[in-house]
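Trainee: Kindly return the folded structure for what I paste below:
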Amino acid sequence: MYVILVYDFGERRVGKMLKLCRRYLNWIQNSVFEGEISEVRLKELLMQCDAFMKKEEDSIIIFSGSSQNAMDKVIVGKECADLDLFL
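Mentor: Down below sits the predicted model:
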């Protein structure tokens, strides 16, 4: 599945979340990641962030679809991470 993951973590935990997400998805912009990921790998990512996430202060939002082609993407202004998709 294709996901867009957005997080808002406290200052002390944001670095840990950044490093964790970079292992699973492509960095797009501050606190925003996207990419193809299996349900098992996504659950693994979420289980690992449970170790340091404070649910009363932090949040994660995940948008998902069957593929990148199933979602429209419009960028206004500078694109922070230039991803080339090629086969």
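Trainee: CA atoms for contacts and neighbours, from now on please.
Mentor: Will do.
Trainee: So which residues of the protein form strands?
Mentor: Taking DSSP state E as the criterion, the chain carries its strands at 2-8, 26-29, 32-36, 59-65.
Trainee: Where do the helices of the protein begin and end?
Mentor: Secondary structure of the chain by DSSP state H: the helices cover 14-24, 39-49.
Trainee: What is the distance between the last one and the centre of its chain?
Mentor: Pointing back at helix 39-49 there. Helix 39-49 sits 11 Å away from the centroid of its parent chain (C-alpha atoms, centre = their mean, to the nearest Å).
Trainee: And this one, please, so the two structures can be compared:
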Amino acid sequence: MYIVVVYDVGVERVNKVKKFLRQHLNWVQNSVFEGEVTLAEYERIKAGLRKLIDENYDAVVIYKLRSMPPRETLGIEKNPIEDII
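Mentor: As a prediction, this is how the structure comes out:
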């Protein structure tokens, strides 16, 4: 499955969440990651995020898709996925 993760977390947790997600997904923009994952990887990502965030304050949204959607970027592409081998 292809997932897109969008998060809004407290300043003190931003770098921890970003570092964790970079181990599993492609960084797209500030607070946005995406990538192809297995069901087991998806569950690991959810469990890891639950340990890092404060569920009473932070928000993480995970969109589950069947395949990589076509995308169009207006302006500067911060981290082009096409460059990944």
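Trainee: just to revisit the earlier point, what would the strands of structure 1 look like in TSV with mean neighbour count and distance to Ala81 of structure 1?
Mentor: Compiled in TSV, the strands of structure 1 are given as follows (neighbours: other C-alpha atoms under 10 Å; distance: least, C-alpha to C-alpha, whole Å):
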stretch	mean neighbour count	distance to Ala81 of structure 1
strand 2-8	19	14
strand 26-29	17	5
strand 32-36	20	10
strand 59-65	13	19
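Trainee: Same list, those, but as JSON lines with distance to Leu20 of structure 1 please.
Mentor: Output for the strands of structure 1, formatted as JSON lines (distance: least, C-alpha to C-alpha, whole Å):
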{"stretch": "strand 2-8", "distance to Leu20 of structure 1": "12"}
{"stretch": "strand 26-29", "distance to Leu20 of structure 1": "11"}
{"stretch": "strand 32-36", "distance to Leu20 of structure 1": "11"}
{"stretch": "strand 59-65", "distance to Leu20 of structure 1": "13"}
